[in-house]
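Student: take this sequence and fold it.
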Amino acid sequence: MRRIQDVHVLATEPLIAPHLLKNEMPVDEGIARTVVEARETIREILAGHDRRMLCIVGPCSIHDPDSAIDYAHRLAKLKDATSDRLYLIMRVYFEKPRTTVGWKGLINDPHMDDSCDMREGLRIARRLLIEINRLGLAAGTELLDPITPQYIADLVAWAAIGARTTESQTHREMASGLSMPVGFKNTTEGNLQAAINAIQSARRPHSFLGITQEGMSAVIRTSGNPDTHAVLRGGRKPNYDAGSIEECRKILADAALEPRVMVDCSHAQTSKDFTRQPAVLRTLIDQICAGSNAIMGVMLESNIEAGSQPLSSNRAALKYGVSVTDPCIDWPTTERCLLEAASALGATGPIAAASHRA
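Tutor: This next block holds a predicted model:
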């Protein structure tokens, strides 16, 4: 008989069930407290009850767990130093969507040699998230593969749905069942309505195919995620200026959504010039100081060292703390621009009565 299935499949390799990986790398009470408190704080910021600015800060992607932990220690200290005005979450991105082809991230290909050892990638990712949360520093990530959350979502305080997947029904359904706040980016062309549609969709109940903690295929039924919001990342032109922010606020309000928005300071906002991220941040801070209540958060691509480097499976050839995907600002620049932001926001006067909880 002619072959009529798996014609282009070379192999099928079983994965460990999610609950077994979690038993292998469990969450203790301190880590759980970090995750839960961070999620609740982000919800308060989204609602405008906590007037601090949410900052998702960190490498474009994680490829070296050692440098990621080094970065996390630095960010944890800065989090404490700026906590009156800013709320810092580490950007811990393990999955990278590609326009055509390229390295898909640490979970997919942890050895960066096309061996795609995903079993090891999931273990590395979970272990790293545990170590970061143990510092009292919460983590944010982009969730790309709909199976991945079963393995790591319990350690994530904030999630992004990227510009290439905002229009995807699969990702909207997935977001409707996630336990943390979720930001939807406008499309790569700059289409904001797609993000608004995604927010509305993810807030509704859905039924879709997924897997259980035991690794069995199942129908997943969700209640909808009320903690969804828009992320402006630019498109054919930047959209972080006051006019674009106000347009977004009006569209959100007209859709009966919270008129609050996060701005990605990288990507199309800078025409891919990573050194302009601090300037974008300063513009946003100026808008807040001038009275804008629409901006609730920012994203910065930051690493220990500036710029980027070519991908290499030879770890010894890679520079420490340098991105292998999008170029990032270095740590001194990150520290300086966030301290300046906290100082500028402090100059606007005391936080309103509905400030963050002690």
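
Student: please make it C-alpha for all contacts and neighbour counts, starting now.
Tutor: Fine.

Student: from what I can see residue 132 touches residue 126, true?
Tutor: No. Checked against C-alpha atoms under 8 Å, the pair residue 132 and residue 126 is beyond contact range at 10.0 Å.

Student: okay, which residue is most central for the protein?
Tutor: Nearest to the geometric centre of the chain sits residue 141, at 3.4 Å (C-alpha atoms, centre = their mean).

Student: tell me the secondary structure for that one?
Tutor: Following DSSP: H, G, I helix; E, B strand; the rest coil, we place residue 141 in the strand state.

Student: distance of it from residue 295?
Tutor: Distance from residue 141 to residue 295, counting by C-alpha to C-alpha, to the nearest Å: 20 Å.

Student: any chance you could list what contacts whatever helix or strand residue 183 lives in?
Tutor: For residue 183, the enclosing helix or strand under DSSP states H and E is strand 182-185. Strand 182-185 has contacts (C-alpha atoms under 8 Å, 6 or more residues apart in numbering) with 158-163, 166, 175, 192, 195, 198-199, 227-233, 262.

Student: quick check: buried residues in stretch 168-178?
Tutor: Using 16 or more other C-alpha atoms under 10 Å as the test for burial, stretch 168-178 gives 171-178.

Student: which residues in the stretch 201-350 of the chain form strands?
Tutor: For the stretch 201-350 of the chain, applying DSSP state E, counting those that start in this stretch gives strands covering 207-211, 217-221, 228-232, 261-264, 295-301.

Student: one more, please, to line up against the first structure:
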Amino acid sequence: MNASVSALPNTAHTDTKAALTQRLPSASQLKQQLPLGAELSQLVSQQRQAIRAILNGEDSRLLVVVGPCSLHDPVSALEYASQLAALSRDLSEDLLLVMRAYVEKPRTTIGWKGLAYDPHLDGSDDMAHGLTLSRELMIEMLRMGLPVSTELLQPMAAGYFDDVLGWAAIGARTTESQIHREMASGLDLPVGFKNGTDGGVGIACDAMRSSAHGHRHFGVDSQGHPAIIMTSGNPDTHLVLRGGHSGPNYDRSSVAKARAGLEKNAIPARLMVDCSHANSGKDPLRQPHVFKDVLAQRLEGDHSLIGVMLESHLFEGCQALGNDLRYGVSVTDGCLGWEATEQLLRDAASQLQQQRRALLAAS
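Tutor: Alright, predicted model coming up:
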């Protein structure tokens, strides 16, 4: 366990149902131990502004949130990030690439909950080390020049990473949660709300409207104390289409329906498509098909489509947790391999560049 953690003994109680506790460092303590510093703080601010500019139609680039379904191995994660950073520099005129650094994973029942929970992948749940390792990785990705993103699942964990992130997602299972809407309202960064698991966008519309307003809610301050949290509202939210129980929702008809739903609720029509999950039928190798369809809609003039998400790792597919893990292969959802990802993004940038140059020539 990290030396900065003050641990409480796991004391048994006469009531066998009583929960055992172990104290973690506060968010403030971990940020002091692993500070961003002025240079990286300024970089995060610039990255957030760049993403906001895309959301607001001030920047014509396509926003691409790409990377492993979840981080589980620091070495392969940083190798992926290094390759993505180099690709980002090549394609920066047409694509804004954001690194997926997902360290929490939602579970319908049980299973591995992510690097922040179980960094040793063995059920020991060394969360103190998990939080430290997760923040270290995110900071190293920032040093490479990459904007960093994650899904914010446990609101108490958000304070350990909120200063590092350029963009964050609220998942389909938590978009309806009042607690997550309150949390999003206090974040100084763009947030994407996924549509509900039924595929409908009404829940996400409610979430964005709620998050745009200020709240007073129960929470924990940076020192780890229970507190009344007062937020001012977040104007930089948007919808993420990820499909639902009835199937995909990235096609032209579904996008038009989602856009109409946003406009009906007086919400800016800005949409990102998650090329995985129900949109790909949970087949990671179908992600390029989804991506290309969305790109075609964008090239045809639908600028409400501001971005896409891709689950991608060094090598395609996925594997079960065990003693003999293959390097660079996801241990959660299946991913597209790096070679296919790079080719997909280079092709997309080329098409966007051709259109951009044609428009410049015409003007």
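
Student: among the contacts of strand 182-185 of structure 1, name the ones in helices.
Tutor: Counting by DSSP state H, those place 175, 192, 195, 198-199 in helices.

Student: where do the helices sit along structure 2?
Tutor: Secondary structure of structure 2 by DSSP H: the helices cover 27-33, 37-55, 74-91, 127-143, 155-158, 178-185, 202-211, 252-264, 287-299, 338-362.

Student: which residue numbers in structure 2 go with stretch 340-348 of structure 1?
Tutor: Aligned using TM-score structural alignment, stretch 340-348 of structure 1 spans residues 347-355 in structure 2.

Student: can you tell me what part of structure 2 the strand holding residue 183 of structure 1 aligns to?
Tutor: Going by TM-score structural alignment, strand 182-185 of structure 1 lines up with residues 191-194 of structure 2.

Student: give me the mean distance between the matching stretch and structure 1.
Tutor: With mean C-alpha distance after the TM-score superposition for structure 1, stretch 191-194 of structure 2 departs from structure 1 by a mean of 0.3 Å once superposed.

Student: how far does that stretch sit from its chain's centre?
Tutor: Offset of stretch 191-194 of structure 2 from its chain centre (C-alpha atoms, centre = their mean, to the nearest Å): 9 Å.

Student: one more: stretch 30-39 of structure 1?
Tutor: Distance of stretch 30-39 of structure 1 from the chain centroid (C-alpha atoms, centre = their mean) equals 16 Å.

Student: how big's the offset between it and structure 2?
Tutor: Once fitted to structure 2, stretch 30-39 of structure 1 is off its aligned match by 1.4 Å on average (mean C-alpha distance after the TM-score superposition for structure 1).

Student: may I see the buried residues of that stretch?
Tutor: So for stretch 30-39 of structure 1, counting by 16+ other C-alpha under 10 Å, buried means 31-36, 38-39.

Student: tell me the contacts of residue 208 of structure 1?
Tutor: By C-alpha under 8 Å, 6+ apart, the residues touching residue 208 of structure 1 are 173, 219-221.

Student: as CSV, those with distance to residue 103 of structure 1 would be great.
Tutor: Below are these laid out as CSV (distance: C-alpha to C-alpha, whole Å):
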residue, distance to residue 103 of structure 1
173, 26
219, 31
220, 30
221, 33
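
Student: now the buried members of these.
Tutor: residue 173.

Student: still on that earlier bit, closest one of the ones in helices among the contacts of strand 182-185 of structure 1 to residue 347 of structure 1?
Tutor: Closest approach between these and residue 347 of structure 1, by C-alpha to C-alpha: residue 192, at 32.1 Å.

Student: neighbours of the closest one, how many?
Tutor: By the criterion of other C-alpha atoms under 10 Å, residue 192 of structure 1 has 26 neighbours.

Student: for it, which non-adjacent residue is spatially closest?
Tutor: residue 186 (4.7 Å; C-alpha to C-alpha, 6 or more residues apart in numbering).

Student: residue 70 of structure 2 too?
Tutor: In space, residue 70 of structure 2 comes closest to residue 102 once its chain neighbours are excluded; the distance is 4.8 Å by C-alpha to C-alpha, 6+ apart.

Student: which ones are touching the alignment partner in structure 1 of that neighbour?
Tutor: Taking TM-score structural alignment, the alignment pairs residue 102 of structure 2 with residue 93 from structure 1. By C-alpha under 8 Å, 6+ apart, residue 93 of structure 1 lies in contact with 59-62, 105, 140-142.

Student: let's see 7 Å
Tutor: For residue 93 of structure 1, the contact set (C-alpha atoms under 7 Å, 6 or more residues apart in numbering) comprises 60-62, 141-142.

Student: looking at the residues you listed, spot the one nearest residue 117 of structure 1.
Tutor: If you rank the contacts of residue 93 of structure 1 by distance to residue 117 of structure 1 using C-alpha to C-alpha, residue 62 comes first, at 15.6 Å.

Student: which of the buried residues of stretch 30-39 of structure 1 sits closest to residue 286 of structure 1?
Tutor: Closest to residue 286 of structure 1, out of all of the buried residues of stretch 30-39 of structure 1 and judged by C-alpha to C-alpha, is residue 38, at 26.1 Å.

Student: any idea what the closest one aligns with in structure 2?
Tutor: Matched across to structure 2, residue 38 of structure 1 falls on residue 47, judged by TM-score structural alignment.

Student: next one: residue 250 of structure 1
Tutor: For residue 250 of structure 1, the residue aligned by TM-score structural alignment is residue 260.

Student: count of residues packed around that match?
Tutor: By other C-alpha under 10 Å, the residues close to residue 260 of structure 2 number 14.

Student: what's the distance between it and residue 253 of structure 2?
Tutor: As judged by C-alpha to C-alpha, residue 260 of structure 2 and residue 253 of structure 2 stand 11 Å apart.

Student: contact partners for the aligned residue in structure 2 for residue 220 of structure 1?
Tutor: Taking TM-score structural alignment, residue 220 of structure 1 has residue 229 as its aligned residue in structure 2. The contact partners of residue 229 of structure 2, taken as C-alpha under 7 Å, 6+ apart, are 216-219.

Student: next one: residue 281 of structure 1
Tutor: By C-alpha under 7 Å, 6+ apart, the residues touching residue 281 of structure 1 are residue 265.

Student: need the counterpart of it in structure 2.
Tutor: If you follow residue 281 of structure 1 across to structure 2 using TM-score structural alignment, you land on residue 291.

Student: alignment lookup: residue 312 of structure 2 to structure 1.
Tutor: Match for residue 312 of structure 2 (TM-score structural alignment): residue 302.

Student: need the contact list for its match.
Tutor: In this structure, residue 302 of structure 1 makes contact with 57-59, 328-331, 334, judged by C-alpha under 7 Å, 6+ apart.
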